[in-house]
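J.: Kindly generate the corresponding structure for this input.
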Amino acid sequence: MPRKDVERALKAPATGSKVWQVLATLVATGAHFSSGYALGFLSPGIPLLREQHFPDLTTEQEGNLGSLMLLSATLSNPLAAMLADSRIGRKGTCILTAIPFVICFGLNAVFPSSLAAHYVARLLVGLSAGTLTVVCPLYVSEISELSVRGTLNSLVIIMFNSGLFVAYLAGVWVKSFVMLSVGGLISISIFIALCWLIPESPEFLLKHGQKEAAVRSLRWLRGAKVDLQEEMKYMEISQADTEKVESSTLRKIVRVFGTPSLRKAIFIPMVLLFFQQCAGIIAVLSYASSIFSLAGSTLDPNLSTAIIGIIQLVSTFGVTIAVDRLGRRPLLIASSAITALSMATLALYFHLQTNQVDLSSFGLVPLAALIIYISFFSLGIGPVPWVIIGEIFTPEVKTLCTTISSMWVWGLCCIVAKIFPSMVATLGIHWVMWAFSVGCILALICSWFTPETKGKTAAQMQEILSVERIA
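T.: So this is what the prediction gives:
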């Protein structure tokens, strides 16, 4: 069957059930829930640490706790790519990430008064979080039909945000740092219990010469009554193309940055992710309770943070519907514009507060501004770059480019989380928020020039990028 006929067949509405694809995505990304919990854990965790175990916790130590997870996540990405492409596979690599999670939350629970133990725990949990950032999008993009690929890729972010929300919510009621750590152990235990139920990626199995296993995996994912012949044929064609150009990692890097269409493809998500972090999301997620405390919010800081968490989660559910109906680019543009306005509002509030303007009648403004910021960030500039990453790269370089993108964003997160407490202490919270609002504006400009990937295969995107100017 000619390639174009196969691609047309894949774009036609599928008749099979999507239930098993959704189930496999939810289970595989279950460990990513623990990543979100580990990141959100700091928002209520740092005040509890200071109150119960470290009354003299310094700004530098707080920055270390916020950044060490992100540093090790950056460094883990190359290892993640190697594991995912080895015989261990996508599913096996996801399962391996459970080990550092268990050790991390165990150290937090058993040695709450040891700062060294907390540092080690943050480094370990970062290994798993960084690995999952590479492996989860790979697995999901390889098990999903084209018609629901964007939606299922969005579930990766939903699971992460669910973990964030649960950590924030725990901060409202749990007043013990040890019990907060036990919550992390419970979350990863659920993943360990369920991860054995799902199949390995059919594309991965086919790549390693296990055609019969690939058919069984695809049958599990698509349902017993669906004709798999056309999809298997397309996978075999793609795999044959991949094998023709299979090469070492160094040669792949040279190819990515030496081929105009691939260079544009890696440039798009890296620029989007850069301005995503310039918009301040990691600072908001990691230090939400501290930000509300500085704002003098009329609500309890932990309760305000929990409200932010649920808004973010609900908004991310919204993007699973919108991303395949409205497209990627419109969501990016609308999201960047409204987050810029909301962050500017928050910056203005802090600026007036710093100049001792009476804001007692506007105590809910910080919460309202951050609700709008989180809502629209979660509808576009947050998840959509990761959807694009899952769609824009051809199979032979997808793992490499996903790894590069993941290392890039974790590195940026590490820098922002490390310097945020010091920047607030040195410049004032108002100037930091103004800087974040400028980052949102730059994200808007970048989004305007981002090509649409909705309904297109990676091969089609490469054809478009080979002739389209992006500047």
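J.: Could you use CA atoms for every contact and neighbour count after this?
T.: OK.
J.: Name the next helix or strand downstream of the helix or strand in which residue 122 is found, please.
T.: Residue 122 belongs to helix 115-143 when elements are defined using DSSP states H and E. On the C-terminal side of helix 115-143, the closest following helix or strand by DSSP H and E is helix 149-173.
J.: residue contacts, the residue most central in space within the chain?
T.: Geometric centre of the chain, nearest residue: residue 157, 5.1 Å, by C-alpha atoms, centre = their mean. Shown in contact with residue 157 (C-alpha atoms under 8 Å, 6 or more residues apart in numbering): 316, 383.
J.: One more, please, to line up against the first structure:
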Amino acid sequence: MSMKNSLRSKKISVDQETVPKNLEPSLQNQIIATIICNLGAFATGAAIGWTSPSIGSLKKSGFLTEAEAAWSGGLFPLGGLASVPLFGYIANTKGRKPAAFLAGIPITIGLALKAWGNTSYWLLIGRFLCGLGGGAATALPPLYIGEISEPRARGLLSCFLMIENSLGLFYAYVLGAILPDIDLLPLTLLPLPIIFLLAFWFMPETPIFRLKRGHEEKAARALAWLRKLPLNSKEVKNELTQLATRLGLRLPLPPLPIKRPRRISRRKPQPIYMRSCSSPDSKKEQNFELEKLKAKAATATAKAKNEKSTMEKFKQLISSEAGRRGLGICFALVTTQTFTGMFAVSTYAVYIFETAGSAVSPNACAILYAIVIILGSICGSLLMDKAGRRMMQISSCLIIFICHLAIGFSLKSVANGEKGGILGWLPLIALPVCVFMFNAGAGNMPFVMLSEVFAAEVQDIANTIIMIFIWLTSFVLIQFFPLCASLIGLHNVFYVFAVVAFWSAVYAYFCLIETKGKTLEDILMELSNEKTKNSTEVFYDNLEKKSKDISQV
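T.: Model prediction:
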């Protein structure tokens, strides 16, 4: 009897080991994919940071005129503006991975032109190409991360864009300060986009794009790797079904993976119609062929349903209240991100510290500035899913408002001839605090919300629209920042930045929704002002409508 009980217990333990239940998805591979995806943002940050230590030296040597120096700053966002529509087209038709090459290749060519170009025109062309790649490099992470991440880690992973962009700035600032010849700086930046291209080659395509193209098996494999779960686990199948339902597709197709039955006989197989239906092998072959035909039909249906034109997706986006409100929120957050002046400060950091008459050398201040950006981005990523989006945006904008007032006061005093004492240290204290809070809240917020407030069907077109707006406003800021500083004074420019920060805090208090820990269905319901039903009822109502549409088709 004891022998039987021991054998039975061994059998039960073996069964429990071979059939795991309630597996918990892991974030490890999602974090790896996010870090590698944002290596393009690292290269972009380094390309932006090249301007700060280089422009002054190039102007002093006579290599650049004042007008060319101004355009070297403005051509970068202009290139980003030009790349976003092309990136959106490639990402929507060919995939998120092929679109990454639009980010890496132009940055590589642009840095090579900066390194070996012997005239200012080659440098300006290289600057434009770096912007062309930078626009794609910053458009890729919100789209890619929004489609691979779980809701519990979406806020954390979305902040990696600013973290790695800040690391790129720091890399360029440090090298610009320690290199004996500033002409060597582009050569040290050149490996960065190449590393990004090589590393991202091994990352999976997003499951949502695979489903849009009707490739359920590839979507399941990508999802299983991202969640670090077995391919045929219940968790992978359930999440795949949820993603397909969100896209209006019907699952499952044939079981994953599909394996052709092994033939016992080595003879050349006869066509199905010539075999006996009573043969077991022929029945297996018939079932396989039938499943294959079903898979082809379902793939064609999925492609036809998801291959909408850009204009159709745009109409779908603006026809819904959730889409319009999502666009309005992102436009407001991008306006804050741009016109609080941090992009201009990153580009002209050394110039600002020189004008302020700081007690510390301008290059050392710029390096300190980059370190604070990194710390702020890391703290923001840790606090985003704890404090909430609204609280982070309001608190960061209020502190930015106070810091900009302090910097404006210091610059005005220096312009009036007052120097020394606290005036030399005030920018060194206020600007790092301002940068820290910006990267902890307002700087990250557009990318976080961009990955959260749009339905999967219109995510790509919304991403394209917002990225165009980001680079358009950045071009206006960078191009006219030196002109405005010379016309009205640098201190008045910072007063304008302070007004924008205060307006953004008021807007966030009254209009910004909280998305922390909410599913996409909950967020869309809140944006649509659907308060009479809970999220589960709305989700199943939409599911029923989509199933009726599919049955009619």
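J.: Could you get me the TM-score between them?
T.: Comparison of the two superposed chains (TM-score structural alignment, normalised by the length of structure 1) gives a TM-score of 0.92, and 453 aligned residues with a C-alpha RMSD of 1.9 Å.
J.: one step back: which residue numbers in structure 2 go with the helix holding residue 122 of structure 1?
T.: Helix 115-143 of structure 1 corresponds to residues 120-148 in structure 2, going by TM-score structural alignment.
J.: and that stretch, how far from structure 1 on average?
T.: Compared with structure 1 after the fit, stretch 120-148 of structure 2 shows a mean deviation of 1.2 Å (mean C-alpha distance after the TM-score superposition for structure 1).
J.: Okay, and the counterpart of residue 409 of structure 2 in structure 1 sits in which element?
T.: Counting by TM-score structural alignment, residue 409 of structure 2 lines up with residue 348 in structure 1. Assigned by DSSP H and E, residue 348 of structure 1 falls within helix 328-354.
J.: what angle sits between the helix or strand that comes right after that helix and helix 328-354?
T.: Using DSSP H and E, the helix or strand that follows helix 328-354 of structure 1 in sequence is helix 365-379. If you take axes from the mean of the first three to the mean of the last three C-alpha atoms, to 10 degrees, helix 365-379 of structure 1 sits at 160 degrees to helix 328-354.
J.: In structure 2, what stretch matches helix 365-379 of structure 1?
T.: Counting by TM-score structural alignment, helix 365-379 of structure 1 falls onto residues 426-440 of structure 2.
J.: Buried residues of that stretch, list them for me.
T.: Neighbour counts using 16 or more other C-alpha atoms under 10 Å place 426-428, 430-440 of stretch 426-440 of structure 2 among the buried residues.
J.: Check stretch 284-292 of structure 1 too.
T.: Using 16+ other C-alpha under 10 Å as the test for burial, stretch 284-292 of structure 1 gives 284-292.
J.: Which position in structure 2 pairs with residue 191 of structure 1?
T.: So, by TM-score structural alignment, residue 191 of structure 1 is matched to residue 196.
J.: And for residue 430 of structure 1?
T.: By TM-score structural alignment, residue 430 of structure 1 lines up with residue 491 in structure 2.
J.: and the closest residue to that match other than its chain neighbours, how far is that from residue 402 of structure 2?
T.: Nearest residue to residue 491 of structure 2 in three dimensions, chain neighbours excluded: residue 408, at 4.2 Å (C-alpha to C-alpha, 6 or more residues apart in numbering). For residue 408 of structure 2, the distance to residue 402 of structure 2 equals 10 Å [C-alpha to C-alpha, to the nearest Å].
J.: ok, these two, which is more surrounded?
T.: residue 408 (23 against 16; other C-alpha atoms under 10 Å).
J.: Would you confirm that that one contacts residue 496?
T.: No: checked against C-alpha atoms under 8 Å, the pair residue 408 of structure 2 and residue 496 is beyond contact range at 9.4 Å.
J.: Would you quantify the distance from the aligned partner of residue 392 of structure 1 in structure 2 to residue 167 of structure 2?
T.: Aligned against structure 2 by TM-score structural alignment, residue 392 of structure 1 finds its counterpart in residue 453. Counting by C-alpha to C-alpha, the gap from residue 453 of structure 2 to residue 167 of structure 2 is 28 Å.
J.: Residue 326 of structure 2 too?
T.: Distance from residue 326 of structure 2 to residue 167 of structure 2, counting by C-alpha to C-alpha: 30 Å.
J.: what do you get for residue 362 of structure 2?
T.: Distance, residue 362 of structure 2 to residue 167 of structure 2, using C-alpha to C-alpha: 19 Å.
J.: How about residue 379 of structure 2?
T.: Taking C-alpha to C-alpha, one finds residue 379 of structure 2 at 14 Å from residue 167 of structure 2.
J.: So if I had to pick from these two, which one is more boxed in?
T.: Neighbours per residue, other C-alpha under 10 Å: of residue 379 of structure 2 and residue 167, the larger number sits with residue 167, 23 against 18.
J.: What's the match for that one in structure 1?
T.: Using TM-score structural alignment, residue 167 of structure 2 pairs with residue 162 in structure 1.
J.: hang on, isn't that match packed against residue 33?
T.: Yes: Residue 162 of structure 1 is within contact range of residue 33, at 6.2 Å (criterion: C-alpha under 8 Å).
J.: quick revisit: list the contacts for the residue nearest to residue 491 of structure 2?
T.: Residue 408 of structure 2 sits next to 490-495 when contact means C-alpha under 8 Å, 6+ apart.
J.: what do we get in structure 2 for residue 179 of structure 1?
T.: Using TM-score structural alignment, residue 179 of structure 1 sits opposite residue 184 in structure 2.
J.: Please identify the nearest residue in space to that match, excluding sequence neighbours.
T.: Closest to residue 184 of structure 2 by C-alpha to C-alpha, 6+ apart is residue 115, at 7.1 Å.
J.: hmm, back to that, which positions within the helix holding residue 348 of structure 1 qualify as buried?
T.: For helix 328-354 of structure 1, the neighbour count (16+ other C-alpha under 10 Å) marks 328-351, 353 as buried.
J.: centre of the chain versus that helix, how much separation?
T.: 21 Å (C-alpha atoms, centre = their mean, to the nearest Å).
J.: so what's residue 208 of structure 1 up against?
T.: Counting by C-alpha under 8 Å, 6+ apart, residue 208 of structure 1 touches residue 87.
J.: quick one: it from residue 91 of structure 1, how far?
T.: Distance, residue 208 of structure 1 to residue 91 of structure 1, using C-alpha to C-alpha: 14 Å.
J.: again with residue 332 of structure 1
T.: 30 Å.
J.: Kindly report the same for residue 240 of structure 1.
T.: Per C-alpha to C-alpha, residue 240 of structure 1 is found 23 Å from residue 91 of structure 1.
J.: More neighbours: those two, which one.
T.: residue 91 (20 against 13).
J.: Report all helices and strands that the helix or strand containing the more buried one contacts.
T.: Here residue 91 of structure 1, judged by DSSP H and E, is contained in helix 89-96. Packed against helix 89-96 of structure 1, as judged by 3 or more C-alpha pairs under 8 Å, 6 or more residues apart in numbering; DSSP states H and E, are the following elements: helix 59-85, helix 115-143.
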